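A.B. asks: Let me see the structure of the following:
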Amino acid sequence: MILAAIVLTLEGPARPDPDGWRGLVYGLLKQIDPELHNAQPNPFSLGLGGREGVWWVRVGLLQEDLYARLSPHLFGLLGQQVRLKAPFLVKAVLQEEHPWAGVSSYPRLFQGQAAPSLGLQFASPTFFRRKGNSYPLPEPRLVFESLTQRWNAFAPVKVPEELAESWERMTIARFQGQTQAIRPNADERGVGFVGRVVYHLPAATATEAQWMQALGRFAFFAGVGAKTSLGFGRVRGFDPMRKEEAADARPEAEDSASLAEPKGPGA
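C.D. replies: From the prediction side, this is the model:
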């Protein structure tokens, strides 16, 4: 029942190429199970972030068996040089002591305060599929239906069906962010959302609040929305009661830019 987010920190001459780091991880997945990357929903999520000179790639794992099979390959990259179009040295492989690394279990996701408000930070462009197009607004129903689908695919206990009505009455208490053009690739283009949202469930029962918080913690490993296996929809929670400083409230430009549409000359 383990969930994990493993981060590889990189040292190299420039920003890693998104196709390069996806190819690296997909190559490792193919060694384990040639069909794994075609699974729907995916039992993993990917991420890329950092800033000039200090980059990292991230693999979120939603199944204990996948963690047991893939993590030795990831830890085996420590000190190795990998090619992400350009060469990069793997300086560290972390499952703690990094803001985007962590290990938990499905039962542990229910531990902690069962509050009726939940803060989620969308750090890479997040979008949903609607009639073949990307839809970039983090509406409560879309966010929690996405999390419910992935939870029910991999967790030992399913989300109660009656909670679908709870997500319908959920509101947004605070919203700060922006849309961002998605970097074109072979099968995706459009816009996504980056920023911070505080969700609130009016008159939440103890069960509703408990599931709301568990799914919010699950989002850290699973991601939200479409194409999480390509680095989109990377999410983590924040304390909705903490007064945010202006710098804290800004989207993580150095993280989200890796998947964003590059600006043209003079932009």
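A.B. asks: hey, let's count contacts and neighbours off CA atoms from now on
C.D. replies: Fine.
A.B. asks: What segments of this protein are strands?
C.D. replies: 2-11, 44-51, 54-61, 81-84, 86-94, 102-105, 117-126, 128-130, 133-135, 171-181, 191-200, 235-238 (DSSP state E).
A.B. asks: out of those strands, deepest packed?
C.D. replies: Stretch with highest mean neighbour count among the strands of the chain: strand 117-126 (a mean of 26; mean count of other Cα atoms under 10 Å).
A.B. asks: Run the chain-centre distance for that strand.
C.D. replies: 9 Å (Cα atoms, centre = their mean, to the nearest Å).
A.B. asks: what does stretch 162-173 contact?
C.D. replies: The list of residues contacting stretch 162-173 from outside it, by Cα atoms under 8 Å, 6 or more residues apart in numbering, reads 139, 140, 141, 144, 145, 197, 198, 199, 200, 201, 202, 208.
A.B. asks: Recalculate using a threshold of 6 Å.
C.D. replies: With contact meaning Cα atoms under 6 Å, 6 or more residues apart in numbering, stretch 162-173 is reached by 141, 198, 199, 200, 201.
A.B. asks: Of those residues, which is the nearest to residue 55?
C.D. replies: Nearest to residue 55 among the contacts of stretch 162-173 is residue 198, at 28.5 Å by Cα to Cα.
A.B. asks: Could you double-check that the closest one lies in contact with residue 119?
C.D. replies: Yes: between residue 198 and residue 119 there is a contact at 4.3 Å, judged by Cα atoms under 6 Å.
A.B. asks: that older thread, could you save the strands of the chain as a markdown table and add columns showing distance to residue 248?
C.D. replies: As requested, the strands of the chain are exported to a markdown table (distance: least, Cα to Cα, whole Å):
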| stretch | distance to residue 248 |
| --- | --- |
| strand 2-11 | 22 |
| strand 44-51 | 16 |
| strand 54-61 | 20 |
| strand 81-84 | 30 |
| strand 86-94 | 24 |
| strand 102-105 | 21 |
| strand 117-126 | 10 |
| strand 128-130 | 25 |
| strand 133-135 | 25 |
| strand 171-181 | 11 |
| strand 191-200 | 10 |
| strand 235-238 | 10 |
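A.B. asks: Second input sequence below; structure requested for side-by-side comparison:
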Amino acid sequence: MVARLELKLKCREALSYQMASLFHGVLMELLPEEYADELHYSQLHPYTQHLECREDVWYWVVCALNEQAVKTILKDALWDVKQIVLKKKQILIEICGKQYEEMPYKQFMEHFYHEEHGRYLQIQFVSPTAFKQRGNYVFFPDLHCLFQSLMNKYDAAAGDHIMLDEETLEQLCANAQIVRYDLKSVSFSLEGVRIPSFIGKITIRMNGTKTMAGFANMLIEFGTFSGVGIKTSLGMGYIRQIKERG
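C.D. replies: The predicted structure is shown next:
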């Protein structure tokens, strides 16, 4: 199961997506110490979180990628929270609304096998996104990095569904082409380091079989919960799928 909890924020001080790492600190303090330690040492985290502004209102969006994370993070730790404090900046934030959505893993598979999928995939990179390859930052939407990241995250979260296969990955990349983009280069500050990254939109055209297009659609749908690329637990890499063709 994956799930998403959106918390609507009310605050007198100005917020920014760069503060997501401070919200991560708040989250760790709300969790049981043993579970927080387990997450700290985990290579692939079973959750993502980021900040986003929609129509001048800020939201803290936290996603959980397995049943334990759904229960411990979303339902036990965050569900009844009324306010939080960013101690480093002494900012008090009220929670004035929430919206919750969950989806079992079998539903991703059902969408893959039983739905008709278009040839065009539109992705909005909502929070700063970057990849890391051979020790270097990749701050543009490289399709190999994109699909590889999503397949890795799916395997880490789902556990018993092994998706990352080099041949499948190469076929995805060979049949995918970016045909439109509207991107902006940005940086994401984290512990004194400015990570080069990007935000914006791309449109991918899928060639090849309908199965390949469906598989790509399923990965992107999962990515709206898992995020993509690096530092997704600290506020980077959140994506949204735009269904209609632009």
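A.B. asks: Mind picking the two most distant members of the contacts of stretch 162-173 of structure 1?
C.D. replies: 141 and 198 (13.6 Å).
A.B. asks: Map residue 213 of structure 2 onto structure 1.
C.D. replies: Aligned counterpart of residue 213 of structure 2 in structure 1: residue 209 (TM-score structural alignment).
A.B. asks: what's the neighbour count on its match?
C.D. replies: Residue 209 of structure 1 has 22 neighbours, counted by other Cα atoms under 10 Å.
A.B. asks: Just to check, it is in contact with residue 112?
C.D. replies: No: look at residue 209 of structure 1 against residue 112 with Cα under 6 Å: they stay out of range, at 10.9 Å.
A.B. asks: if we can go back for a sec, which one, of the strands of structure 1, ends up nearest to residue 24 of structure 1?
C.D. replies: Nearest of the strands of structure 1 (Cα to Cα): strand 81-84, 7.3 Å.
A.B. asks: Look up the closest residue to residue 97 of structure 2, ignoring the ones flanking it.
C.D. replies: What sits nearest to residue 97 of structure 2 in space, not counting adjacent residues and going by Cα to Cα, 6 or more residues apart in numbering, is residue 8, at 4.9 Å.
A.B. asks: Name the nearest residue to residue 200 of structure 1, ignoring sequence neighbours.
C.D. replies: Nearest non-adjacent residue to residue 200 of structure 1 (Cα to Cα, 6+ apart): residue 117, at 4.3 Å.
A.B. asks: what do we get in structure 2 for the one you found?
C.D. replies: Per TM-score structural alignment, residue 117 of structure 1 is aligned with residue 120.
A.B. asks: Then residue 68 of structure 1?
C.D. replies: Match for residue 68 of structure 1 (TM-score structural alignment): residue 71.
A.B. asks: That match: how many residues sit nearby?
C.D. replies: 15.
A.B. asks: any idea how far residue 92 of structure 2 is from residue 52 of structure 2?
C.D. replies: Distance, residue 52 of structure 2 to residue 92 of structure 2, by Cα to Cα, to the nearest Å: 18 Å.
A.B. asks: Could you pull up the residues touching residue 232 of structure 1?
C.D. replies: With Cα under 6 Å, 6+ apart, residue 232 of structure 1 has these contacts: 124, 125, 126.
A.B. asks: which one in structure 2 is aligned with it?
C.D. replies: Per TM-score structural alignment, residue 232 of structure 1 is aligned with residue 236.
A.B. asks: wait, isn't residue 98 of structure 2 in contact with residue 4?
C.D. replies: No: look at residue 98 of structure 2 against residue 4 with Cα under 6 Å: they stay out of range, at 10.3 Å.
A.B. asks: and the residue nearest to residue 97 of structure 2, how far is that from residue 95 of structure 2?
C.D. replies: 6 Å.
A.B. asks: Give the buried residues for stretch 63-78 of structure 1.
C.D. replies: Applying a neighbour-count criterion of 16 or more other Cα atoms under 10 Å, the buried positions in stretch 63-78 of structure 1 are 63, 66, 67, 70, 71, 74, 75, 77, 78.
A.B. asks: The closest residue to the fifth one other than its chain neighbours and residue 113 of structure 1: what is the separation?
C.D. replies: Taking Cα to Cα, 6+ apart as the measure, residue 71 of structure 1 lies nearest to residue 6, with 8.0 Å between them; neighbours along the chain are not counted. Distance of residue 6 of structure 1 to residue 113 of structure 1, given as Cα to Cα: 26 Å.
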